[in-house]
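In: take a look and give me a structure for this.
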Amino acid sequence: MEATVLQDNFAVRIDGIDLSTLDGDDLAEAKKLWMENKIAIFTGQDLDDDGLLAFTGRLGPLFVHVQQNILGDGPDEVMYMSSMDAVAPVAGDLAWHSDQSYTPGPVFATILYGITIPEDGGNTLFADLTATYECLPDYLRAKVDNVKACYSPVKKGRPRRRPMKDDQIDELSDIWHPLVRKHPYLDRKALYLSPNHMTRIGDLSEEDSDALLEELIIHASKFVYSHRWTPGDVIMWDNTQVMHRRDSFPSTQPRFHKRTGFHLPEELRTPVTA
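Out: From the prediction side, this is the model:
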């Protein structure tokens, strides 16, 4: 295993391992590197669904997306995300968000496996929300500490590529999470931002909430890692410490990824105020 930290405590590339058989001390070391650096990029992988799930399942309880209608033809725990999907193609850009922020216990880690990569665009960008919080000026910290934000399953701005069904929306409703949360394992605090789904901050009006959110996004944009995909890359990120987005890419160029994720243990799943 060869590890290279790409930015200051943010994003580590790990070469020379096969995720489908990774276990024991090597798995523990890879998990430690990932958690410390928030994102881990594993290169040169060749995984079928079983291999991808075997790796994911060794890290935690498997995640199944609440929207069953966007899953692929394989196991429920594997999402197929393709620009070639005739019904709901993945295309264009995707705004900043944190996965499943609109659920009571958001997924801890997301794992994305790049198989077919467009020639132009389609990069995935990650913002370090631990560093963002640490560098906030005092006046902004006063606005976010001990404050909760409301998250909605209905996406802001551009609608979902395959909209949620009414019964799925009814099951979720709106939910409040701390705007600053404590990491479940590390002695760290991080902003918890998911602009795609945040509708209100504390008791602020919608206008004031949007203004504060925009100011926080500006600060977060100072701590960004942009990943240019290569086929065989697997990226794992910690949703308690980062938010992410996708750059636009031409609809004529194919892009295909598989996605899995894992939860925290049940007793740690609900976000905790820092």
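In: rest of the way, CA atoms for contacts and neighbours
Out: OK.
In: could you pull out the helices for the protein?
Out: Listed in chain order, the helices of the chain (DSSP state H) span 24-37, 49-57, 129-134, 138-144, 166-172, 206-220.
In: my read: His257 touches Val78, true?
Out: No: counting by CA atoms under 8 Å, His257 does not reach Val78; the two are 10.1 Å apart.
In: quick one: contacts for Asn9?
Out: Glu36, Asn37, Lys38 (CA atoms under 8 Å, 6 or more residues apart in numbering).
In: equivalent analysis for Arg245, please.
Out: Contacts of Arg245 (CA under 8 Å, 6+ apart): Asp93, Leu94, Ala95, Trp96, His97, Thr124, Leu125, Phe126.
In: need the helices of the chain in TSV (columns: distance to Ser248 and mean neighbour count).
Out: Shown next, in TSV, are the helices of the chain (distance: least, CA to CA, whole Å; neighbours: other CA atoms under 10 Å):
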stretch	distance to Ser248	mean neighbour count
helix 24-37	26	16
helix 49-57	26	18
helix 129-134	23	22
helix 138-144	31	13
helix 166-172	27	12
helix 206-220	19	16
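In: next, the second sequence, to be compared with the first:
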Amino acid sequence: MAITITPSGQACGAAVTGIDLTQPLSAGDVADIRAAWLDHHVLAFPGQSLGDDDLERFTQYFGGFGDDPFIAPIAGRRHVIAVKRRADETAPLFAENWHSDWSFQARPPAGTCLYGITIPPVGGNTEFANQHAALAAMPDALRARIEGRRAIHSARGGYAPSGMYGANDKGRSMDIRPGEAAMATQAHPIICRHPETGREGLFGCAGYIIGIEDMDDAEALPLIVELLHWQGREEFRYSHKWEAGMLLMWDNRSVLHRATGGYDGHDRLLHRTTIAAWDGDEPGAHRSRA
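Out: Predicted coordinates:
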């Protein structure tokens, strides 16, 4: 059966059918999936029955494993984390603000894979915002204010001991491990060229971005907030509805994402891996691929 790619009809995203991810993939299949991933930025593979071995094998077709700080892996695995929430959990929703995974790293992960195991009957969509489209539609005056600028990224707001998931975060089912390492900073260009396609887009947003190089906070912070409102506009979005047995992969170099709630009283469990950046690649560095 041939792979079929069905676009979502929204600002990004497509469904991939006609492939069994419990089986090894041919080089041609991997190339077709990568091409669709680069084109649509978010791919959904419904109707899969994956174990963690399958999830890890699929991830490695597209690069090495990314480094996932601050969240412990599940027992017996080094690279799989559980994104979970109990039916009775009252802690604030995990990852409900727009972000690109681990953008505070020197080489953030190129992609993320997330597999649905226990999916509530209502709510829980994951929303994506296409950052190529956001930049292309950006008013010239706003773009002029960020052209050539580098943003300062940090995990401190979330994962420092004083952060959202720090010492005062109680009753959460996810195994989050905050620490002082979250206070570190890393600068990346606000406007980046995708390392594989060369397309320009916006990288990162408020949450992990805490400042802008060579700009005082009185000027930088309002600009960061203004950018956030622009980046998440409805016309740039794709809202993904989950099913059990569905694998989702997205390109952190092209989209922001955020979790949504609306499933109180229901358990939710997904397993996640990240795909490492290509050797030598970092946000803003474009190298053509053979």
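In: ok so, going back, reformat the helices of structure 1 as JSON lines; add distance to Gly72 of structure 1.
Out: Listed next are these as JSON lines, based on distance: least, CA to CA, whole Å:
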{"stretch": "helix 24-37", "distance to Gly72 of structure 1": "27"}
{"stretch": "helix 49-57", "distance to Gly72 of structure 1": "11"}
{"stretch": "helix 129-134", "distance to Gly72 of structure 1": "31"}
{"stretch": "helix 138-144", "distance to Gly72 of structure 1": "38"}
{"stretch": "helix 166-172", "distance to Gly72 of structure 1": "18"}
{"stretch": "helix 206-220", "distance to Gly72 of structure 1": "32"}
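In: before we move on, back to that, out of the contacts of Asn9 of structure 1, who's nearest Asp187 of structure 1?
Out: The nearest member of these to Asp187 of structure 1, counting by CA to CA, is Glu36 at 10.7 Å.
In: got the contacts of Asn9 of structure 1 as JSON lines, with distance to Asn9 of structure 1 columns?
Out: Shown next, in JSON lines, are these (distance: CA to CA, whole Å):
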{"residue": "Glu36", "distance to Asn9 of structure 1": "7"}
{"residue": "Asn37", "distance to Asn9 of structure 1": "5"}
{"residue": "Lys38", "distance to Asn9 of structure 1": "8"}
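In: if we can go back for a sec, top of the contacts of Arg245 of structure 1 by neighbour count?
Out: Phe126 (26 neighbours; other CA atoms under 10 Å).
In: Thr273 of structure 1: which of the helices of structure 1 is closest?
Out: Using CA to CA, these put helix 138-144 closest to Thr273 of structure 1, at 10.8 Å.
In: that closest one maps to which residues in structure 2?
Out: Helix 138-144 of structure 1 corresponds to residues 140-146 in structure 2, going by TM-score structural alignment.
In: how big is the offset of the matching stretch relative to structure 1?
Out: With mean CA distance after the TM-score superposition for structure 1, stretch 140-146 of structure 2 departs from structure 1 by a mean of 1.0 Å once superposed.
In: centre of the chain to that stretch, how far?
Out: 25 Å (CA atoms, centre = their mean, to the nearest Å).
In: what residues does that stretch touch?
Out: Leu135, Ile190, Ile191.
In: returning to that earlier point: tell me which of His257 and Val78 of structure 1 has more neighbours.
Out: Val78 (24 against 20).
In: spatially nearest residue to that one, not counting backbone neighbours?
Out: Spatial nearest neighbour of Val78 of structure 1, chain neighbours left out: Thr260 (5.2 Å); criterion: CA to CA, 6 or more residues apart in numbering.
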